[in-house]
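# what follows is a predicted structure for the sequence shown.
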Amino acid sequence: MKEEKNQPNGISRRKFIQGAAIGTVGIASAGFLAGCSSEGANQDASEPKTEQTANWTTPPEPIPESEIKNTIETDIVVVGAGSGGMVAALSAAEAGAKTVLLEKGSKSYAGPMWMAAIDSKLQKSMGVNIDKHEAVAEICRYGGHLADQKLVKLWADKSGEAMDWLTDIVESAGLKMMVETDLKVGYYKSYAVGHVVVPDPTPEIAHLGEYGSPLYIPVLTEKAKQLGIDIKYDTPAVQLIQEAGKVIGVIAGSPDSYTRYNVSKGVILATGGYGRNEEMLNDLCPTAQYCGSSIVPAVASGDGIKMAVWAGGALDPLHGVMVFDRGVMHKDTGTLGAPWSGGYLRTGSQPFLRVNVRGNRFVNEDLPYDYLWDASIMEPENVSWQIWDSNWKEDITRFHTTICSRVVPHPQAPPRDGLDYVEQEHASFIDKGLILKADTIEQLAEQMGVPVNNFKATIDRYNVLAKQGNDEDFGKIDFRLSTIEKGPFFAAKLSGTLLCNINGLRIDTNMQVLDENHNPITGLYAVGNDSGSFFSYNYPQMFGGLALGRTITFGRVAGISVANA
């Protein structure tokens, strides 16, 4: 059985997890942690046995009864009070279920903006008509069909209804829902699915925190209180309670003062995934180590997925991460991987010239965000340099990028930062050494540390292509070419920015967690980044807000499903 040592960690790990129910000591004695080589099997009994190191897959010891100070009876517990958890809790309560909402932070996480949906009443009123089967096919294609097409179709069928529900709530609070209909032109088709909550009236300029979930989370929180949902902040869930394989509750709180929550219907996991858990990223998704920065919230430490795995839940066979090509790094001290300490350059996704560390162009720069990151990984040192000149404002305006890479406001899109704001941000990055600035191309090459002659030749060639309006080398659309002639000149060393994991627990169309045999675990459900079965390999960037749209939609499906269980 030596071959198993050479397989990906996920395969041997999941074989190991199948024995989780026998407990930590039983697993160790079963030999899974020691490996299956013939040498191990024939090891002399007199040799000292080495103690195996526990990792995130190892079930913890049961919490002693002496540390459980309170017991609460309820119908449903939702773990995590972000978008998915809040929607699930509200939907369950509206369906008549007594609901407790646990959140380990002092408040709900609010960050994402766009929410993808099809056939919302707002889209219908605007004449937006999207072929559901085409959308499902395209989403599955992005993931190489390593997805449950039934779930993707479920999103397409139910997302409009879920968005209508949310629209009614936010509009009653004096806010407004809009759909981004100004779409990107290019080789990759874009879809008018992105819904965003904005102020009413809507400003032309706005920044992070002034639209999207930071606006609707407080509204949902207030509605949850009105419905009698018991929200417990600063209360991390730590262990699920099982009886004969059925999840019957969850233990939450802190050592010496835990509370047992017994449920009559089920537990819904919505803890935000494992994007901030270095051990889990290394184990499940090592490509995350090619990112130079991260904007994953600290609360996304894998709590829900770990608890489910300890309870016998199965994971997607391959894992990926959502990545934007905006991870700016210091040219000398910047590193890839943990602790992902680089910055976030919002113009990193603009289709300016990209070169590798040898000063050579290597790709059509007009790609979906993670595709350009992928292309950069293939180059020496797994990074690239983005190059622009002092005409950058005119260039960005002409590039006409959309969704979250959009800088210039447009009436058919939510508010954006604007060029003046970006100029201030660039100045700050120049001061920090994250953007290089030089009066000549030769000086810029020297600062970057790339071969001057190669770099100069690349710039000269790119200028020829831009002036003739025909990218003979890589086929970039003509209006996204830009000359680099007017000094001063600028460069930023870019990698990926990590946003979240896109794979997680296997689920069915009721959001119920599946075991290794694809059978549902009674009483256990998952949504958002705790769940899987939907994405793989790459995030479909051209469906603006698909991750949050799935989270909202499936949060609603889960809440109703469990309430009616």
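Great, that's in hand.
# from here on, just use CA atoms for contacts and neighbour counts.
OK.
# can you give me the buried ones in stretch 370-387?
For stretch 370-387, the neighbour count (16 or more other Cα atoms under 10 Å) marks 370-377, 379, 382-387 as buried.
# over to stretch 253-260?
Within stretch 253-260, the residues scored as buried using 16+ other Cα under 10 Å are 253, 258-260.
# take this one as well and set it beside the first:
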Amino acid sequence: MEVTRRDLFKLGSIAAVGAIGGSALAGCAPQATSAEASNQSSANDQTPEFLRQPDPITEFSETKEFDVVVIGAGESGLAAVHTALEAGAKVACVQNIGTAQTTGNMGASVDTTKTDEAGVEACVAYLLEKNAYRSNRKLLEAWAKNSYEAITWWADTAARGGAESKPFDSSKEYNGYTFYLHANTYNHLEGAHNDAALAIAEKLASDGAEFFYNSPAVQFYKEGDRVAGAVCETEGGYTLFKASKGVILASGDCSGNEEMRNYYCPDLRGFKTMSTFRDGMGMCAGMWAGAQMTPINHSKMVHGGGALTRLQVPFLNLDIHGERFMNEVLSFAYLNNLMRDYLAEYDYQNSMAAKFFTVMPANWFETAQKWAEEDPSEVQLGVGNMTVPDESKFVSGNTLEELAANINAYMEKEEWGIDPIDEATIVASIEHYNEVCALGADTEFGKRAKYLVPIEEGPFYAVPRGANSVPAVLGGLIVDENQQCLDAERQPIEGLFAVGNASGQFYGGVDYPMDVEGLSVGRAITSGYVTGRHVASL
């Protein structure tokens, strides 16, 4: 009997479960005293571990006092530090790792120097629709009205530190109104957006903000019902950072915490983690202090693959079995929703199962360029300032048979861990697609006839595509229009604020809406920018 790679993944998974069962269960064998026995039933319930509130930490090796304490040195945290400091507050920023850290490339704003009030509100209405009407409209408005100021500050400050943005401007029309978008982009820099963050953190430190790295916040300190500080695990023990005006939680999402990720966004099972340091523990501390989490299912962001993934051209798509599986007119941001069955084949242990190939003829560029001119919302040769990928990045072959062989060779070279595809199936799928194109009507998936271009002229190309990495899970703690966390009665929790992806109800759909490029980074910067100023004024 032939054993395939997916069989090995399943066997490995079963073996791992067996190992855990043998050691962990033995370690958890009943050893409770009679006094503890009455608590066993509650201890054995199905409540996730991260929701179990620990005993409060009451002994501190040191206490430090500030006006504002910001938890997290990413986009939202750095922006909050800036405006709080600018407003005259004494500010501390605590970070769980040893440096300021962001991901991404683009930070979007509404250019309010060009967009009138109706256009701003049209942008808000547009995002409400894209977010399945689950967003807090006031949060969308706060981004739309303040983002240009915030993004401009970010770009100017980073540029003075040596990380200069290449602006990307665009516009959209919705309900008869036009709104203009402006984004900072940093894809041309080695560290992308993180280069800008490092420059800004250095400037803020020189301006008087105090940064405490490798100091993860593990609990909030309360005085009565008020959150009055954060307890951080530091080298010398637990340090209490007291905040007379407020604590701003800017610790990011929970994409690096598999238990939290699976609980709040089960759609992400099998996709790989992009940022393990985003462990969600800041949000856990917020929930232990009474804050409420955005209802399940949280919006998911799935990226990965760079410029190849962003090449959105509706030629023929073949899955990891060499077969056509979709109507190819679909934004890459939503393709991940078609990949669950493939991930399941590998027992959710190999995110490369979410990959596929776009097969194209020799004249692909001329054809795609014409399509993109006719409808840029459906066909994209690159996003923002990303350039069209070089054909040297593609798999190629002078014949269909050679292309099929080279697809398998590519997967093996790149160590996808995917079973080789039957090459005759690849060839047959392409030939069958050409027959569909000849009919002039897609009887299989309903793709518009204008996109039914046959794969007849060589050399032939296959573009490896498919997003399989998770940069963020977009839920977070429920906040009001001031980014202040709300309790179970929807009342503000005094002293506790959340910004960026630690805060929720900005998004709401199944997927992160890629329709406004750079929205996540732009929203993070803007929410921190507005909230730092607000908290410093209290």
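That came through fine. Fair warning: this is a prediction, and the values are worked out from it, not measured in the lab.
# any idea which of the buried residues of stretch 253-260 of the first structure is the one closest to I130 of the first structure?
G253 (45.4 Å; Cα to Cα).
# excluding sequence neighbours, find me the nearest residue to the residue at minimal distance from the centre of the first structure.
Central residue of the first structure (Cα atoms, centre = their mean): C500, 2.7 Å from the mean position. Distance criterion Cα to Cα, 6 or more residues apart in numbering; nearest residue to C500 of the first structure, sequence neighbours excluded, is G275 at 4.9 Å.
# in contact with the counterpart of Q239 of the first structure in the second structure, which residues?
When the second structure is aligned by TM-score structural alignment, the residue opposite Q239 of the first structure is Q219. For Q219 of the second structure, the contacting residues are 56-57, 230-232, 282, 285-286, 288, by Cα atoms under 8 Å, 6 or more residues apart in numbering.
# what's the spacing between A308 of the first structure and A314 of the first structure?
A308 of the first structure sits 8 Å away from A314 of the first structure, going by Cα to Cα, to the nearest Å.
# scratch that, P60 of the first structure
Distance from P60 of the first structure to A314 of the first structure, counting by Cα to Cα: 18 Å.
# neighbour count: these two, which is higher?
Using other Cα atoms under 10 Å, the more surrounded residue of P60 of the first structure and A314 is A314, with 26 against 15.
# how about that one, what's its partner in the second structure?
For A314 of the first structure, the aligned position in the second structure is Q292, judged by TM-score structural alignment.
# got any residues that touch both of A308 and A314 of the first structure?
Counting by Cα under 8 Å, 6+ apart, the residues touching both A308 of the first structure and A314 are 505, 513.
# what's the closest non-adjacent residue to T71 of the first structure?
Using Cα to Cα, 6+ apart, the nearest residue to T71 of the first structure is R260, at 4.6 Å.
# got a list of what K456 of the first structure touches?
Here K456 of the first structure is in contact with 441-442 (Cα under 8 Å, 6+ apart).
# that one belongs to a helix?
Yes: assessed by DSSP: H, G, I helix; E, B strand; the rest coil, K456 of the first structure belongs to a helix.
# what about G229 of the second structure, how many residues close to it?
Close neighbours of G229 of the second structure, defined as other Cα under 10 Å, add up to 30.
# any idea which helix or strand carries the alignment partner in the first structure of it?
G229 of the second structure maps onto G249 in the first structure, with residues paired by TM-score structural alignment. Assigned by DSSP states H and E, G249 of the first structure belongs to strand 246-254.
# nothing else from me, thank you.
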